[in-house]
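Q: Sharing a model that was predicted from the sequence below.
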Amino acid sequence: ASGAGKSSLFNILAGRAKSRGRIKIDAQISLGGATVDPNSNLGVRNLFAYVAQEDSLHETSTVRESLTFSAKLRLPKQTSDADIKELVDTYLHELGLDKAADTVIGGGLKKGISGGEKRRTSIGVELVSQPRFIFLDEPTSGLDAFAARQILSLLGKLAKAGNTVLFTIHQPASDAFGAFDHLILLHEGRKMYDGGTDTLPDDFAAKGFPVPRNYNPADWLLDVAQMNPIDDLEQKGFFPEDDGCFDGGAEKLVLPKRDHVSLWREFAMLMVREKISMVRNPMVLIITCCLTAFLSVVYGVIFYNIGNNDRTNPLVLQAQLGALVNILISTMMGQSQSALSIFSRERPMFLREYSTSHYSIVT
């Protein structure tokens, strides 16, 4: 249900949430003896894929370039370019992005792919790293029924291949609901139901809420949760006590180690991406050059022939100093303004890429 704490729970499980202000997280999550901490344990973080609700992609990159960029930085450094290309092509096909593969993503004033294609690209950027643990926060939002089935089919294949796949979904279609193996229903931050989807109708019927005929089970769950007081649901047997942790499964888990690429390769990949961005968006560079030329002419006219005046005159020295200060300030402000505009636009993308170990802060 909406506001139940699905995204907050996912952020905690993926090690992306921190205690701050009045919110304190009292939890320790371990996988194979390794603590999930995105700030200190890069080896574990590199095995996670996290798809947030909001798409944060590089606007001037194509779909294929976005997946390739993620694969080259997150896969083991010994992975060849041919293997990366084959892997990227596979996921482009699985996600139904073949036709949009070489289209610029776009955003803001630059037209690009559709919203549904952006959503699938966000998923592909994470899946191409071949993670062991896949977290997706409402991955089917904004997708049509066919695209949603494609995503669920792909996630089902990954789960059957031995990967751990967890994702939240709000009011799924009946066919999408049937694709789930296990369901956790959250209501107001508490676990209302935890069990298999095949046994859910019988469990709800035993508690006095049988699923009506020809009714979407997912819609029925939301109706039961939102139309009945929590006290009544507790008396019916919902909100079972949880055990808090599952140490038995974690002890048997073996986390593979990945050799991360070098800082030089990270730097080179980022430089190439920014170069391509400048080539595809030349208007920013043109405006910067024109503004610099205009200011140069203005300062040249204002302070023309100032060096030939009497240098012993304090007013002349003051004018020379003023010219120097104005040139320095205009240069600094001109560079900072362009950087600030880029910073605000690319900050969400940087946070996503850094949190999933694309590159280090140093790079």
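A: Received the coordinates, thanks.

Q: When you work out contacts or count neighbours from here on, use the C-alpha atoms and nothing else.
A: OK.

Q: The chain: helices as residue ranges?
A: Counting by DSSP state H, the chain has helices at residues 6-13, 42-45, 63-74, 81-94, 115-127, 145-160, 174-177, 200-206, 217-227, 230-235, 247-251, 263-280, 282-302, 314-355.

Q: Quick one: closest of these to Leu185.
A: Distance to Leu185, taken as C-alpha to C-alpha, is lowest for helix 217-227 among the helices of the chain, at 8.3 Å.

Q: list the buried ones in that closest one?
A: 217-222, 225 (16 or more other C-alpha atoms under 10 Å).

Q: can you tell me which two in these are farthest apart?
A: Pro217 and Ala225 (12.3 Å).

Q: then this one, side by side with the first:
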Amino acid sequence: MRDTPNSAELLAWYDKNAREMPWRVAPDASMNGERADPYFVWLSEVMLQQTTVAAVREYFIKFTTLWPTVSDLANADDADVMAAWAGLGYYARARNLLKCARVVVDERDGIFPSTRAELEKLPGIGPYTSAAIAAIAFGQSEVVVDGNVERVMARLFAHEVPMPESKPTLRDFAAKLTPKERAGDYAQAVMDLGATLCSPRNPSCEICPWRANCIGYAKGIAAELPKKSPKKPKPIRYGTVFLAQRDDGAWLLEKRPDRGLLGGMMGWPGNNWAEDPNPASPPIDAHWTPLNGEVRHTFTHFHLRLSVQIAQTDATSTPERGVFVDQKSFSANDLPTVMRKAFELVQGRLNQN
């Protein structure tokens, strides 16, 4: 019978191999009592939801440079925060970021609560994020389970029930291994193990600190785990966007509704996105030219196909919806990715002409 894995083996590996992150405290500092800034942990965990570490680093540094404290973020203009978030995706996270920061400042004097239960009362903080903050920033012995941890547990215990049905059992496995001491370091150690050695494809089992205790490795099935239920095919939705530029270089933009995809973000006027969309109604009276080609983008639950129409207008034209943003204030980098794709398509066509 194989020995049960223990946290000490993994922590010894983590002490030597911990990834350096701008929001982390190094293991040696952590063992000397230094804690990560809860604002940094919260911000990074929100950004990391469904986003890679590589993509988040730049955004995290940008946010903490612009808004070094939760009070700074709470006092920021919504439009500035949404623009800084542009390109990171899942824009509801940015809206909840502002809501949460303002609750922490207005109702808690800028101090994050230290327990999972109190953290979950804050806007946009669910079970995973609350456990991560409580463990990493406050040293609470909480069970932190993300996709990396689930993969490690499935392989460690050779659990072959497919995802997502296996999630509760994998969390139970993780709970049994979570130590009372150094819980924050342990949480980060398991995530690092999953992100580096116990990777989705071609895991580096030969140098894994838990190899001797890994049932999946012993059975030769580690790389096959976790198993996943077949995914349903994503539907395709269609829509149209209208890009109008005035003679002085200003672009016509429209703020999207606060609720829904890209909520609160500035983008090109258009119609609804649906498998059978409504007819497209231009936002301003002009001579509109449809472009050859389309914008393609994939969201979590559907693929999007956008047709693009362009028009040139003069200063006397008044839009029925949206506002013109002058050329000096306009930045394509402040747009959501799908809107930026439409702009790049237009620029490419104009350059060809």
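A: The structure has been received and is ready for your questions. Everything numeric in this text was worked out from a predicted model, so none of it was measured.

Q: Could I get the TM-score for this pair?
A: The TM-score (TM-score structural alignment, normalised by the length of structure 2) is 0.31; 181 aligned residues with a C-alpha RMSD of 6.7 Å.

Q: quick revisit: ok, the buried residues of helix 217-227 of structure 1 vs Ile134 of structure 1, which is closest?
A: Nearest to Ile134 of structure 1 among these, with distances taken as C-alpha to C-alpha, is Ala218, at 22.5 Å.

Q: I'd like to know how far the closest one sits from Ala205 of structure 1.
A: Distance of Ala218 of structure 1 to Ala205 of structure 1, computed by C-alpha to C-alpha, to the nearest Å: 14 Å.

Q: Three-state assignment for Leu306 of structure 2, please.
A: strand (DSSP: H, G, I helix; E, B strand; the rest coil).

Q: Also Phe63 of structure 2?
A: Assigned with three-state DSSP, Phe63 of structure 2 falls in the helix class.

Q: That one: how many residues sit nearby?
A: Using other C-alpha atoms under 10 Å, Phe63 of structure 2 has 17 neighbouring residues.

Q: Quick check, it in contact with Ala83.
A: No - here Phe63 of structure 2 lies out of contact with Ala83, judged by C-alpha atoms under 8 Å, at a distance of 11.0 Å.

Q: List the buried residues for stretch 185-195 of structure 1?
A: For stretch 185-195 of structure 1, a neighbour-count test (16+ other C-alpha under 10 Å) marks 185-187, 191-194 as buried.

Q: And the helices in structure 2?
A: 7-17, 27-31, 38-48, 53-66, 70-74, 78-85, 92-108, 116-119, 127-138, 147-156, 167-177, 183-196, 215-219, 337-352.

Q: Can you add distance to Arg237 of structure 2 and give those helices back as a markdown table?
A: Converted to a markdown table, the helices of structure 2 look like this (distance: least, C-alpha to C-alpha, whole Å):
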| stretch | distance to Arg237 of structure 2 |
| --- | --- |
| helix 7-17 | 44 |
| helix 27-31 | 47 |
| helix 38-48 | 27 |
| helix 53-66 | 27 |
| helix 70-74 | 35 |
| helix 78-85 | 25 |
| helix 92-108 | 20 |
| helix 116-119 | 37 |
| helix 127-138 | 31 |
| helix 147-156 | 28 |
| helix 167-177 | 30 |
| helix 183-196 | 33 |
| helix 215-219 | 41 |
| helix 337-352 | 13 |
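
Q: follow-up on the earlier one: determine which two of the buried residues of stretch 185-195 of structure 1 are furthest apart.
A: Longest span within the buried residues of stretch 185-195 of structure 1, C-alpha to C-alpha: His187 and Asp194, 11.8 Å.

Q: Identify whichever of the helices of structure 2 lies nearest to Arg305 of structure 2.
A: Across those, closest to Arg305 of structure 2 is helix 337-352 (C-alpha to C-alpha), at 9.9 Å.

Q: name the helices or strands packed onto that closest one?
A: strand 295-298 (3 or more C-alpha pairs under 8 Å, 6 or more residues apart in numbering; DSSP states H and E).

Q: Who are the packing partners of the strand it packs on?
A: Looks like strand 295-298 of structure 2 contacts strand 303-313, helix 337-352 (3+ C-alpha pairs under 8 Å, 6+ apart).
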